[in-house]
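> okay, sequence plus prediction incoming.
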Amino acid sequence: MITTRYEGSLLVVRQPDHGDQTGLFAAAWGNEDVPALAEHQRAATLAARHHDDGWAVWERRPSLDPATRQPTQFHKVGPIEHIPAYRAGVDRAAHGDPWAGLLVSMHAAGLYNGRYGTFRLPELADQSLTAHEQALVAEFLAELDQLQRDLLGAVRGHPTPAPAFDDPVVRQHYLLLQVWDRLSLQFAFRHGADGTIAPLPGAGGGRGVLTCRSVGAFALALDPYPFATENAVFPVAGQLVPDRPYLDPEDFLATLASAPALQLDCRVQRTGTAG
């Protein structure tokens, strides 16, 4: 659940809705400047759409931040709550498609290993875990590592003793999933603010940077522009609820249930062009 202040209210974007937008990015990805995926495109799009579905379990009864009495921000939810929910999402993805499951499981692992050493949310800079939480994370990462080897072996048709991230195709797909995920967060969490997203995987294993420049509310100029359609619009669903303390999760959920649906039309364009 992604919550931000917007127009005097609290904007709530559920994680599966964030996933839907991420999947739209994946489906539209690729042009003469930024190469489209050469293989497993459907499965990668499926992974993008469902990469955060595990959060839906947590969102059934979200914990409240004691300081705000509002739902705990996604990057503050601890492993004790997060891992069981995310495990359910990984299992669902793995049973649906092995390649999608591989990418979703790697996304889950990346939340605890700095996205395989490529990126860490600034909001996590001061995060610290107890010894018990560290043990839970270590167990989860070991479990995911074995699952990834099994899923990649199923796709390749032979055992793969090396970590999945060592496979160049897997690595490209995983890094693209992170780009799509972070681009959606640039809208849902940052409302179209300036930013950079890296690494942006390119042809031949190269890595670049996707530069995001705000050109209005929920509107970004992208360099390089990565989509097949110019001046594209990628909607994300949300709801507006009162920006107030809530008595308990049930109070928040009842308020959310009666809040009207809101569609945020997130716009992208090439740098240097009019919207």
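Yep, it's here. Numbers count the residues shown, from 1 in each chain.

> from now on I want contacts and neighbour counts done on CA atoms only, so please keep to that.
Fine.

> which stretches in the stretch 151-275 of the chain count as helices?
In the stretch 151-275 of the chain, the segments counted as helices under DSSP state H, counting those that start in this stretch are 168-188, 249-257.

> what about versus this one:
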Amino acid sequence: MIIQTAPTGKPHLVILQTDHALMSGAFAAAFGNEEFAALNPVEPMIYVAGHHDEGWAPIDARVEQDHKTGLPYHLTGTPLPYLVQTSAGSPAFNEIHHPYSGIMSSMHTYGLFHGRYGLSDKVFIELIPDAHKTAVANMLQAEIDRQTRLKTQMFANPTMAPLATERVLFHNYKLLQFFDTLALYFHMVHEAARGNSYFENVPRAVGDDVTINIRRVEQGIYTLTPYPFRETGMSFGYIGHPLTPQPIGTNLQVLMAKTEPVAETIILLAG
């Protein structure tokens, strides 16, 4: 889950990872214009963007309480045994849909532990406690094996083979990271506290990456420069469940089930 920041005294929005991914998928479906090349392959990329956190579904459904906050576990505070489960579950789910969705999801998992393949300076694998290193290493090796197997399948398919080269795979991986981190920009921080930011290594074409800057104009309206989507003024949204910190031992699963979700809609303009 993602526990969004909140103004003092106000409830936090609790966002399911699967709902976070749905916004990523909406960004993928809208991507491309005269400056930014369209996705290729289109459908498997839109699918994996919209389902890249599917392995979180059984963990999020537990709504376990973090005793440090009184809220559900935040994404970065989730116990490592659960992270191992979610990290393997998402690629397994996506592979069923399409080999390309599976390999992108697997690369996403591996990248989260290895600084997004050099795109980030946050190398999570270096922070893993000794007690969990073997389980994490085994999970990551299984993902390397999955990628090798899926690449072999795609190279045997004349239509998919050109899309399975390391250059094209990394191009599409970077696009998936953009859709993910753009959604995280909105999901991690509440509206009034969002500042200007940027997204590096966003591909305009294979081998041609740019930095996209985001600026908050007013409530619910943001500009992107350069603008990567089909048309300016597009609306995107997500839902979350408002929740305040609860006494230790509260059944958050029951409480969340009784809480009506709220939606935020944002409009993106060309800067």
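All right, it came through fine. Because the structure is predicted, anything quoted here is derived from the model rather than measured.

> can you give me the TM-score here?
The TM-score (TM-score structural alignment, normalised by the length of structure 2) is 0.89; 261 aligned residues with a CA RMSD of 2.2 Å.

> so which of the helices of the stretch 151-275 of structure 1 is the most surrounded?
Neighbour counts (mean count of other CA atoms under 10 Å) averaged over each of these peak at helix 168-188, with a mean of 22.

> show me what the strand or helix carrying Arg49 of structure 1 is packed against.
Per DSSP states H and E, Arg49 of structure 1 falls inside helix 41-50. The contact analysis (3 or more CA pairs under 8 Å, 6 or more residues apart in numbering; DSSP states H and E) places helix 41-50 of structure 1 against helix 15-28, helix 79-96, helix 98-110, helix 168-188.

> what about the counterpart of Ala217 of structure 1 in structure 2, how many neighbours?
Under the alignment (TM-score structural alignment), Ala217 of structure 1 maps onto Gln219 of structure 2. Applying other CA atoms under 10 Å, we find 12 other residues in the vicinity of Gln219 of structure 2.

> next: the one 5 residues further on.
Counted with other CA under 10 Å, the burial measure for Leu224 of structure 2 works out to 20 neighbours.

> then Leu111 of structure 1?
Neighbours of Leu111 of structure 1 using other CA under 10 Å come to 14.

> likewise for Ala135 of structure 1?
13.

> what helix or strand does it sit in?
Applying DSSP H and E as the criterion places Ala135 of structure 1 in helix 131-156.

> can you give me how far that helix is from the chain middle?
Relative to the centre of its chain, helix 131-156 of structure 1 is centred 19 Å away, using CA atoms, centre = their mean, to the nearest Å.

> what's the angle between it and helix 168-188?
120 degrees (axes from the mean of the first three to the mean of the last three CA atoms, to 10 degrees).

> look up how far Ala164 of structure 2 lies from the aligned partner of Gly157 of structure 1 in structure 2.
Here Gly157 of structure 1 is matched to Ala156 in structure 2, going by TM-score structural alignment. Applying CA to CA, to the nearest Å, the value for Ala156 of structure 2 to Ala164 of structure 2 is 10 Å.

> who has more neighbours, those two?
Ranked by neighbour count (other CA under 10 Å), Ala156 of structure 2 and Ala164 place Ala164 first, with 20 against 11.

> list the contacts for that one?
Counting by CA atoms under 8 Å, 6 or more residues apart in numbering, Ala164 of structure 2 makes contact with 151, 154-155.

> if we go to 10 Å?
100, 103, 150-155, 157, 170 (CA atoms under 10 Å, 6 or more residues apart in numbering).

> now stretch 45-58 of structure 2: buried residues?
The neighbour-count check on stretch 45-58 of structure 2 (16 or more other CA atoms under 10 Å) flags 45-57 as buried.

> same question but for stretch 1-11 of structure 1, I mixed them up
1-4, 10-11.

> same check, this time on stretch 197-217 of structure 1
Buried, per 16+ other CA under 10 Å, within stretch 197-217 of structure 1: 197-202, 210-215.

> check stretch 17-24 of structure 2 too.
Applying 16+ other CA under 10 Å to stretch 17-24 of structure 2 flags 17-24 as buried.

> which member of those residues is positioned nearest Phe236 of structure 2?
Among the buried residues of stretch 17-24 of structure 2, Met23 lies closest to Phe236 of structure 2 (CA to CA), at 7.1 Å.

> what does the closest one align to in structure 1?
Here Met23 of structure 2 is matched to Gln21 in structure 1, going by TM-score structural alignment.

> same deal with Pro11 of structure 2?
Using TM-score structural alignment, the partner of Pro11 of structure 2 in structure 1 is Ser9.

> right, and Phe187 of structure 1 touches Gly216 too?
No. In this structure, Phe187 of structure 1 is not within contact of Gly216 by CA atoms under 10 Å, at 11.2 Å.

> overlap in contacts of those two?
193, 267.

> contacts only, for Phe186 of structure 2.
By CA under 10 Å, 6+ apart, the residues touching Phe186 of structure 2 are 4, 20, 23, 194, 237-238, 264, 266.

> Pro199 of structure 1 too?
118-119, 175-176, 178-179, 206-210.
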